[in-house]
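**Student:** Sequence plus predicted model, see below.
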Amino acid sequence: MASSVSEATSSDAALRRFLHGLPGVDQVGAEQRAAGLGTRSIKTTAKAWAIDLAIRMVDLTTLEGNDTPGKVRALANKAMHPDPLDPTCPSTAAVCVYPDMVATAKKTLGSSGVKVAAVATAFPSGRAAMPVKLADTRDAVAAGADEIDMVIDRGAFLSGRYLEVFEEIVAVKEACGDAHLKVILETGELQTLDSVRRASWLAMMAGGHFIKTSTGKIQPAATLPVSLVMLEAVRDFREATGQMVGYKPAGGIRHSKDAIKYLVMVNEVAGEDWLDPDWFRFGASTLLNDLLMQRNKLKTGAYSGPDYVTLD
């Protein structure tokens, strides 16, 4: 497969042939299967395990123009100790911020093991010259980012300039150094599930460590049918190349029941190897609060309500 990937990326025409040669997606079938997986019932013991796993998979996120150092410090502390009254509650996977807030998050998190993720490459539009995108990435890494969430140029992708998108991802990955790269497809702008499959393969072929649905800034963001297609892509890519790539749905996942639906889908479609924070993340800002409330309900039998958790 390595040689075929090399051949496929030798020109725009070759890459187009490869991507358009991927199996087409039956949209109705994908929607039906996603709906069916979303009805699976999870019992109490498994539910408690799933909630703790989901907490460990959260990239706790703040990406607002009014972010302040104080807000980022508070979010980082919450990531380390989601429930300060319960030391058995696990930490989240990461805190995701704009590049100028990376140093603040890094200093607050210290040696906790919680990662710092930074959005880069002219997030969320992706509309900037390559030198600007690469400088954005290098600045975030220099400030201490462990992970970079880049956004592809959807205009180039939808225009069929696949090699341009491929080369951009390769260049950003190089700028990341040792930091892991998550490639955001902004699936709500890709128009079809066939485009989602092609963009997923393109990002993986270019070396992305994760493929990610959305910036969270447009609707629709993460959906179960899109996740089905992207999880099939990471599964098929590993079968074809031996390389495992992670998956991150982001945007609109607010409730524990929704998070559990995603975990069921991960297990059923990609496989249990992906049921690990190293290979699956939730990009979310409010999901953690509902996970904490449901966790407390399972432990105490009483629903605490929103006052039980801090507002982000």
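**Tutor:** Sure, I can see it.
**Student:** contacts, neighbours, all on C-alpha from now
**Tutor:** Fine.
**Student:** just the helices in the stretch 201-312 of the chain please.
**Tutor:** Using DSSP state H, counting those that start in this stretch, the helices of the stretch 201-312 of the chain run over residues 224-241, 256-265, 287-300.
**Student:** of all those helices, which lies closest to Arg197?
**Tutor:** The minimum distance between Arg197 and the helices of the stretch 201-312 of the chain falls on helix 224-241, with 6.2 Å, by CA to CA.
**Student:** what angle sits between the closest one and helix 256-265?
**Tutor:** Between helix 224-241 and helix 256-265, the angle comes out at 30 degrees (axes from the mean of the first three to the mean of the last three CA atoms, to 10 degrees).
**Student:** Name the nearest residue to Ser112, ignoring sequence neighbours.
**Tutor:** What sits nearest to Ser112 in space, not counting adjacent residues and going by CA to CA, 6 or more residues apart in numbering, is Met80, at 6.9 Å.
**Student:** cool, Gln219 as well?
**Tutor:** Using CA to CA, 6+ apart, the closest residue to Gln219 is Gly188 (6.1 Å).
**Student:** what does Leu288 give?
**Tutor:** Spatial nearest neighbour of Leu288, chain neighbours left out: Ile55 (6.5 Å); criterion: CA to CA, 6+ apart.
**Student:** alright, now check it against this:
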Amino acid sequence: MPLDMAWVRSVQANTSAIERRCATLPGRRSIKKEHQAAWLARAVSCIDLTTLAGDDTEGRVRRLCAKARQPVSPGILSALGLEGLTVGAVCVYHDMIAPAVEALEGSGIPVAAVSTGFPAGLSPFHLRIAEIGESVAAGAREIDIVISRRHVLQGDWQALYDEVAEMRAACGEAHMKAILATGELGTLRNVARASLVAMMAGADFIKTSTGKESVNATLPVTLVMIRAIREYEARTGIKVGYKPAGGISKAKDALMYLALMKEELGDRWLSPDLFRFGASSLLGDIERQLEHHVTGAYSASWRHAMG
């Protein structure tokens, strides 16, 4: 849709109220036994299993893809009646798209690629656009782009809109997740406005972080972003997805994010097409919790390696 500056300027964020709302969530939402197992299984299906390290190799990516195909041991899934459970996607750098696509062939699991000069987003703009095209051509079905933080910090919403819209066009049929790098945007009001502008420019998902910032996904940032999604859907009828990324490593944290999504957006946003966790170590802790539910005992974390 066209950039609606009146709408963008009207957006505010009451920081103290947002923080109070999020602080009450753990005390109000205690999910136990078979209900917890069911919620954790849903969390697994919404994970973008990720490796974004400078020492990534094709072997590591292939092992990660094997984990994506079988994220929880067959015995546990059989006991839960959840055979066939997989993660939402595998997220890698551009150079690792080809081995990931090959390793996931026939699984239905898409490959997501970080792009546009990830994580800083400061490479020449024409190269960022070209990188999107290269990743789509290599087989990535989802593209995680990063915005230029300076546009938000300077209040240049037109520049942000134009940038994201051109990136969206370059993605073609691939889904685009717009990474806002919320830990570097200064205020929750900036987060809210950047979320809205990214959605106006055509983002299929809005995502908190690259995972490389000092502050990544938090519940207050999540509340701000998903309320922007709720308002956007109410006005336009278009559902935009949400992806918290960075710092979510425990099963209990995943439950809080799922509970907040359910309370604010409803059950429709508890599906992989509208919600993802950007994570790597989170899956191991969820698998330990599911094994405890089935066997009554906790296993060592090394038994649930990612790759």
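**Tutor:** It's in. Treat the numbers as computed from the prediction; the structure is a model and nothing was measured.
**Student:** Now do the same contact list for Gln36 of structure 2.
**Tutor:** Residues in contact with Gln36 of structure 2, defined by CA atoms under 8 Å, 6 or more residues apart in numbering, are absent; none qualify.
**Student:** what about it, helix or strand, and which?
**Tutor:** Element membership of Gln36 of structure 2, judged by DSSP states H and E, is helix 33-45.
**Student:** buried residues in that helix?
**Tutor:** Gln36, Ala37, Trp39, Leu40, Ala41, Arg42, Ala43, Val44, Ser45 (16 or more other CA atoms under 10 Å).
**Student:** Report the contact partners of the second one.
**Tutor:** What that stands for is Ala37 of structure 2. Neighbour list for Ala37 of structure 2: Gln289, Leu290, His293 [criterion: CA under 8 Å, 6+ apart].
**Student:** Tell me the one of the buried residues of helix 33-45 of structure 2 nearest Ser209 of structure 2?
**Tutor:** Scanning the buried residues of helix 33-45 of structure 2 for proximity to Ser209 of structure 2, where the rule is CA to CA, the winner is Ala43, at 18.6 Å.
**Student:** Per the alignment, the closest one pairs with which residue of structure 1?
**Tutor:** Superposed on structure 1 with TM-score structural alignment, Ala43 of structure 2 falls opposite Ala54.
**Student:** Give the closest residue to its match in space, chain neighbours not counted.
**Tutor:** Nearest to Ala54 of structure 1 is Ala259, by CA to CA, 6+ apart, at 6.9 Å.
**Student:** Return the residue of structure 2 aligned against that neighbour.
**Tutor:** By TM-score structural alignment, Ala259 of structure 1 lines up with Ala254.
**Student:** I figured that match hits Gly247, correct?
**Tutor:** No - between Ala254 of structure 2 and Gly247 there is no contact under CA atoms under 8 Å: 10.6 Å.
**Student:** Mutual contacts of these two, please.
**Tutor:** The overlap between the contact sets of Ala254 of structure 2 and Gly247 (CA under 8 Å, 6+ apart) is empty.
**Student:** and Leu104 of structure 2, how far is that from Leu282 of structure 2?
**Tutor:** Between Leu104 of structure 2 and Leu282 of structure 2 the computed distance is 21 Å (CA to CA, to the nearest Å).
**Student:** Which of those two has more residues huddled nearby?
**Tutor:** Leu282 (23 against 19; other CA atoms under 10 Å).
**Student:** Do you have the strands of the stretch 101-250 of structure 2 handy? List them.
**Tutor:** In the stretch 101-250 of structure 2, the strands defined using DSSP state E, counting those that start in this stretch lie at 111-114, 142-146, 175-179, 205-207, 241-243.
**Student:** Can you give me the stretch of structure 1 that the last one aligns onto?
**Tutor:** Applying TM-score structural alignment, one finds that strand 241-243 of structure 2 aligns to the residue range 246-248 of structure 1.
**Student:** average offset between that stretch and structure 2?
**Tutor:** Its matched residues in structure 2 lie on average 0.2 Å from stretch 246-248 of structure 1 after superposition (mean CA distance after the TM-score superposition for structure 1).
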